[in-house]
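**Student:** structural data only, the sequence is not supplied:
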């Protein structure tokens, strides 16, 4: 049996994915930056579920990180037949007020690294005529998001990219799924330095466990995209029927006012 590799595995959606995969007897490779937290998670998964759990501490915002991670797993003889691209972050800031280096890291992590890992592991899976890839998108994929311009754009990329590749690999034994949750109870708001009114304070967030249960079922059944939660379903419906200028204004209001420039 192959391994499942989960990025951004120490908290939130990533941690729940590692847990549900281990519950189903899957050996796991958990990936994030915080080595101590990763090792504790790997030990917990092994103790609770009896699986082989490997911790890999790596900064996936680095340009060559996908190659480094792929080489590490290949050299160790770990065949990855399940990939969950969950790692990502956002910032609540006007684009021209943002810190360019942080913005570059956001694009690298949310899009480039996700794409590169899909390419590297996807080619191996296709060669073996079996594999599953899940890319975490968002309800944000449906809109342009003033004050979170890059995050919304990155999730639109993830959804479009995933849908296209899913169609390309149909019939090969490899499936590719996009998970589009709405507001979820994770640490994203803290990482984004969100202050005051924003959409996370206006709706009740779903639990990461509930989101992951839906995403896991969709991945295992080979669905191309799954829209989780009422906010997501309403959001994608609204994006189809409302003018873009209207949805931009709604998103700008919902995202709130940036707390401070990200310098």
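**Tutor:** That came in fine, so what should we check first? Not measured: the values here are computed from a predicted model.
**Student:** okay, CA-based contacts and neighbour counts for the rest of this
**Tutor:** Fine.
**Student:** now do stretch 61-71: distance to the chain's middle.
**Tutor:** Centroid separation for stretch 61-71 versus its chain: 17 Å, with CA atoms, centre = their mean, to the nearest Å.
**Student:** buried sites along that stretch?
**Tutor:** By 16 or more other CA atoms under 10 Å, the buried positions in stretch 61-71 come out as 61, 65-66, 69-70.
**Student:** same check on stretch 153-173?
**Tutor:** For stretch 153-173, the neighbour count (16+ other CA under 10 Å) marks 153-159, 161-163, 165-166 as buried.
**Student:** redo those as CSV? Include distance to residue 16 and secondary structure.
**Tutor:** Formatted as CSV, the buried residues of stretch 153-173 follow (distance: CA to CA, whole Å; DSSP: H, G, I helix; E, B strand; the rest coil):
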residue, distance to residue 16, secondary structure
153, 25, helix
154, 23, helix
155, 20, helix
156, 23, helix
157, 24, helix
158, 20, helix
159, 21, helix
161, 24, helix
162, 21, helix
163, 24, helix
165, 25, helix
166, 24, helix
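**Student:** pick out whichever of the residues you listed sits closest to residue 142.
**Tutor:** Checking those against residue 142 by CA to CA gives residue 156 as the nearest, at 6.5 Å.
**Student:** ok, the closest residue to that closest one other than its chain neighbours - how many residues close by?
**Tutor:** Taking CA to CA, 6 or more residues apart in numbering, and ignoring the residues beside it in sequence, residue 156 has residue 141 as its nearest neighbour in space, at 3.8 Å. Using other CA atoms under 10 Å, residue 141 has 23 neighbouring residues.
**Student:** for this protein, which segments are assigned as helices?
**Tutor:** Using DSSP state H, the helices of the chain run over 12-23, 35-49, 65-75, 100-107, 114-127, 149-168, 188-191, 199-202, 208-220, 230-241, 244-255.
**Student:** and the contacts of the last one?
**Tutor:** Counting by CA atoms under 8 Å, 6 or more residues apart in numbering, the neighbours of helix 244-255 from elsewhere in the structure are 92, 143-148, 197-199, 238-239.
**Student:** most neighbours of all these, which one?
**Tutor:** Among the contacts of helix 244-255, residue 92 has the most neighbours (other CA under 10 Å), with 27 neighbours.
**Student:** use this one as the comparison:
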């Protein structure tokens, strides 16, 4: 049976990838910071689907964690056929007023850990001349987003990096793809710090996580370096940089995302 490694698998998109891959015959390796939800998900999938599920709790914001993860899969002789680099988070607000440690942790997780895991797991895939790497990007990677400035920049990296690796590896039997969802019904907004009553997102509503992951897995079958998922509005949003000057687009988006002044009673 093929085996998939999913980072950020304790909730949201990562957990849904596990739930949808299990009935497709994948054994799984699940990793995230929180062990209890990983253990619960693993036990459910073992019982319901009869698959092997390994749990490796790690904090990928720590510099040595990607090597630890690769080493643990090697020590357990777990061949990874599908790597899903899903772990990541955002931070909403004025960049200059944001928490510096949170910003640097975002870069470590969204870029450095993803790069390191891609590099390490790509080596055995090249030796076998088979394997797939899905890097979870965002429609935010297609244009600058004031007040989500660093997050959007990290996802621009994911998009460019993945498309380049797709071209480098496509003739070696290896797929590399950036999956780019829009606003999705996960805990992203809470972690990013969006105010509960704030309507900063330019996209109306949140796409169901089940639909986003199903579309991503269908996209994985195609020979492309990236795929926008989560509905027609996301395709429209990612087309805007081709229609408007980038500085104009940044100003428009900035007005939509600008934190609203508190109102007095």
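**Tutor:** Arrived safely. The shown structure was predicted, so the numbers you read here are calculated from the model rather than taken from an experiment.
**Student:** how about residue 37 of the first structure, what does it touch?
**Tutor:** Taking CA under 8 Å, 6+ apart as the criterion, residue 37 of the first structure is in contact with residue 10.
**Student:** hmm, back to that, in TSV, list the buried residues of stretch 61-71 of the first structure along with distance to residue 205 of the first structure.
**Tutor:** Output for the buried residues of stretch 61-71 of the first structure, formatted as TSV (distance: CA to CA, whole Å):
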residue	distance to residue 205 of the first structure
61	27
65	32
66	31
69	32
70	34
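**Student:** what two of the residues you listed have the greatest distance between them?
**Tutor:** Greatest spacing in those, by CA to CA: 61 and 70 (14.9 Å).
**Student:** look up how far residue 65 of the first structure lies from the residue nearest to the spatial centre of the first structure.
**Tutor:** Relative to the mean C-alpha position of the first structure, the nearest C-alpha, by CA atoms, centre = their mean, is the one of residue 86, at 2.7 Å. According to CA to CA, to the nearest Å, residue 86 of the first structure stands 15 Å off from residue 65 of the first structure.
**Student:** quick one: contacts for residue 82 of the second structure?
**Tutor:** Neighbour list for residue 82 of the second structure: 2-5, 131-134 [criterion: CA under 8 Å, 6+ apart].
**Student:** out of those, which comes closest to residue 25 of the second structure?
**Tutor:** Closest approach between the contacts of residue 82 of the second structure and residue 25 of the second structure, by CA to CA: residue 2, at 7.2 Å.
**Student:** tell me how many other residues crowd that closest one.
**Tutor:** By other CA under 10 Å, neighbour count at residue 2 of the second structure equals 14.
**Student:** repeat that for residue 174 of the second structure.
**Tutor:** Number of residues near residue 174 of the second structure (other CA under 10 Å) recorded here: 23.
**Student:** isn't it up against residue 128?
**Tutor:** No. At 9.3 Å, residue 174 of the second structure does not count as touching residue 128 under the criterion of CA atoms under 8 Å.
**Student:** and the angle from the top strand by length along the second structure to helix 114-128?
**Tutor:** Ranked by residue count, the top strand of the second structure under DSSP state E comes out as strand 174-181. Interaxial angle, strand 174-181 of the second structure versus helix 114-128 (axes from the mean of the first three to the mean of the last three CA atoms, to 10 degrees): 150 degrees.
**Student:** ok so, going back, just the closest of the contacts of residue 82 of the second structure to residue 31 of the second structure, please.
**Tutor:** Closest to residue 31 of the second structure out of those is residue 5 (7.8 Å), distances taken as CA to CA.
**Student:** was I right about the closest one contacting residue 87?
**Tutor:** No. If you go by CA under 8 Å, residue 5 of the second structure and residue 87 don't touch, sitting 11.5 Å apart.
**Student:** give me the more crowded residue out of those two.
**Tutor:** Using other CA under 10 Å as the criterion, residue 5 of the second structure and residue 87 rank with residue 5 on top: 28 against 24.
**Student:** redo the buried residues of stretch 153-173 of the first structure as CSV? Include distance to residue 227 of the first structure.
**Tutor:** Formatted as CSV, those follow (distance: CA to CA, whole Å):
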residue, distance to residue 227 of the first structure
153, 18
154, 17
155, 13
156, 14
157, 16
158, 14
159, 11
161, 16
162, 14
163, 13
165, 18
166, 16
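**Student:** could you identify the most distant pair in these?
**Tutor:** Using CA to CA, the two most remote members of these are 153 and 166, lying 19.9 Å apart.
**Student:** and the residue nearest to residue 214 of the first structure when sequence neighbours are not counted, how far from residue 183 of the first structure?
**Tutor:** Spatial nearest neighbour of residue 214 of the first structure, chain neighbours left out: residue 228 (7.0 Å); criterion: CA to CA, 6+ apart. Counting by CA to CA, the separation of residue 228 of the first structure from residue 183 of the first structure is 10 Å.
**Student:** so between those two, which is more surrounded?
**Tutor:** Neighbours were counted for residue 228 of the first structure and for residue 183 using other CA under 10 Å; residue 183 has more, 26 against 22.
**Student:** how close does the closest residue in space to the more buried one that isn't next to it in sequence get to residue 231 of the first structure?
**Tutor:** In space, and not counting its chain neighbours, residue 183 of the first structure is closest to residue 205: 4.9 Å by CA to CA, 6+ apart. Distance of residue 205 of the first structure to residue 231 of the first structure, computed by CA to CA: 9 Å.
**Student:** overlap in contacts, the two.
**Tutor:** With CA under 8 Å, 6+ apart, residue 205 of the first structure and residue 231 have common neighbours 182-183.
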